[in-house]
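[1] missing the sequence, but the structure's below:
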């Protein structure tokens, strides 16, 4: 479809879709800058980027089959460059197991599957039929791209932390889905429009999760700190030590406890202000006899 034949409103949504899609591809850049800076992939996963690369290459093939689909060719070419760059950084700093898993994904999606799709459609289909087959495959894998963040959403719910789900990515994915749905609907290309309905739904779900869990980690940390402090200041069971020895005195001073000196039972009370500027106070007194 030539650009001149695209309705003006559809062309406008196509340009906006290109701009927003570029921002979507750019949004993980801070994440990979962090990986590069820390020389570690931490808890980040390569699966969404592997699937996104496969989707971009598929739509690139679809755009070439449609002919004159410059809007699709432009953004999917950019997408391939971004995704390859991200995966290269991931492979450099990932652990051996993660690197091996990523290699398997690339072998499965971008070599085996893509090769079979291109080879199969070139051999067994022609003309518009080939375009329709590739369009259905693209639509199916677009759903996979939008569903890929489900693993990250599950991680957010499990850890109650949005650390590994950047809000910017969720926001731009949602906005991107709106733009491409409108573009596909206006040019009557439902292989583009239909999957973006699901993309919009997943994008909204991710943003809702971000709202729910963005402050949860800050709330949990003070509670854990208070719990740890309470455990630290729990009084220990009183013990009897011989005050006539240096070792006994040192042990006695650790906490308030009973001691024995020259046959007389004494009580040592340690008053700790928990302040570096105020010294602690040690009080030694005769232990009052207990009455039966």
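    All right, it came through fine. Model, not experiment: these values are computed from the prediction. Numbering: from 1, shown residues only.
[2] Every contact and neighbour count from this point should use C-alpha atoms.
    Will do.
[3] quick one: residue 43 and residue 164 touch, right?
    Yes. If you go by CA atoms under 8 Å, residue 43 and residue 164 touch, sitting 7.3 Å apart.
[4] Would you mind telling me which of the two has more residues around it?
    Neighbour count, other CA atoms under 10 Å: between residue 43 and residue 164, residue 164 has more, with 15 against 9.
[5] which stretch of helix or strand covers the closest residue in space to the more buried one that isn't next to it in sequence?
    Nearest residue to residue 164, sequence neighbours excluded (CA to CA, 6 or more residues apart in numbering): residue 44, at 6.5 Å. Following DSSP states H and E, there is no helix or strand that holds residue 44.
[6] want to compare, so here's the second one:
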């Protein structure tokens, strides 16, 4: 196996591991919700809940995905054109995924609290987006590089917010210690 092939395989493996880690980073938030029996200060976007508004948003997103599937497989018969358009489509969704935590930016600055941000998710997002950017660079694939770069930028913005507004310790923990 040549050195470039081994390096590509190594980077690709890191991408898969970091992506799995990023999508499982919400488990710490679930544990926190279970321990405190509260969903306060937890981002709702990574989780599907039973609220009507969120279910409507989820159903709308599923509808958009089904329309996209129908468009790409039924209306774009040329495989090369389909691949180019699908790359753009996936890039838009990846960018929106990485930008979604910034929806709470105004709340964080207004309250001067990062309680609604997840530190493990921020670390996982940085590792995932950086590894995919590196992999895209190795493949010279702009769809992979450009769509994952916002994850790096938003992670550093969130790290800055964690530094500027450190998270307070859980009040239940402090009550137990006194």
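    Good, I have the coordinates. Since the structure is predicted, the reported quantities are computational estimates derived from the model, not experimental observations.
[7] What value does the TM-score take for this pair?
    The TM-score (TM-score structural alignment, normalised by the length of structure 2) is 0.84; 166 aligned residues with a CA RMSD of 2.0 Å.
[8] in what helix or strand does the spatially most central residue of structure 1 lie?
    Nearest to the mean C-alpha position of structure 1, by CA atoms, centre = their mean, lies residue 164 at 1.8 Å. Assigned by DSSP H and E, residue 164 of structure 1 falls within no helix or strand.
[9] That one touches residue 152, doesn't it?
    Yes. Using CA under 8 Å, residue 164 of structure 1 is in contact with residue 152, at 7.1 Å.
[10] Grab the nearest non-local neighbour of residue 162 of structure 2.
    Using CA to CA, 6+ apart and skipping the chain neighbours, the partner closest in space to residue 162 of structure 2 is residue 114 (6.2 Å).
[11] Under the alignment, what does that neighbour map to in structure 1?
    Applying TM-score structural alignment, one finds that residue 114 of structure 2 aligns to residue 162 in structure 1.
[12] Next, its match: secondary structure please.
    Following DSSP: H, G, I helix; E, B strand; the rest coil, the label given to residue 162 of structure 1 is coil.
[13] show me the residues around it that make contact.
    Residues in contact with residue 162 of structure 1 (CA atoms under 8 Å, 6 or more residues apart in numbering) are 156, 210, 213, 214.
[14] Let me have the residues you listed in CSV, adding neighbour count, distance to residue 250 of structure 1 and secondary structure as columns.
    Below are the contacts of residue 162 of structure 1 laid out as CSV (neighbours: other CA atoms under 10 Å; distance: CA to CA, whole Å; DSSP: H, G, I helix; E, B strand; the rest coil):
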residue, neighbour count, distance to residue 250 of structure 1, secondary structure
156, 20, 49, helix
210, 23, 53, helix
213, 18, 48, helix
214, 17, 48, coil
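[15] Show me where the stretch 151-292 of structure 1 has its strands.
    In the stretch 151-292 of structure 1, the segments counted as strands under DSSP state E, counting those that start in this stretch are 240-242, 257-261, 264-271, 281-286.
[16] Quick one: closest of the ones you listed to residue 129 of structure 1.
    strand 264-271 (86.9 Å; CA to CA).
[17] Structure 2: helices as residue ranges?
    Taking DSSP state H, the helices of structure 2 run over residues 3-24, 27-36, 52-70, 79-99, 105-111, 119-139, 142-164, 171-177.
[18] And for the aligned residue in structure 2 for residue 100 of structure 1, the neighbour number?
    The pairwise alignment with structure 2 assigns residue 100 of structure 1 to residue 52, based on TM-score structural alignment. Residue 52 of structure 2 sits with 9 neighbouring residues when counted by other CA under 10 Å.
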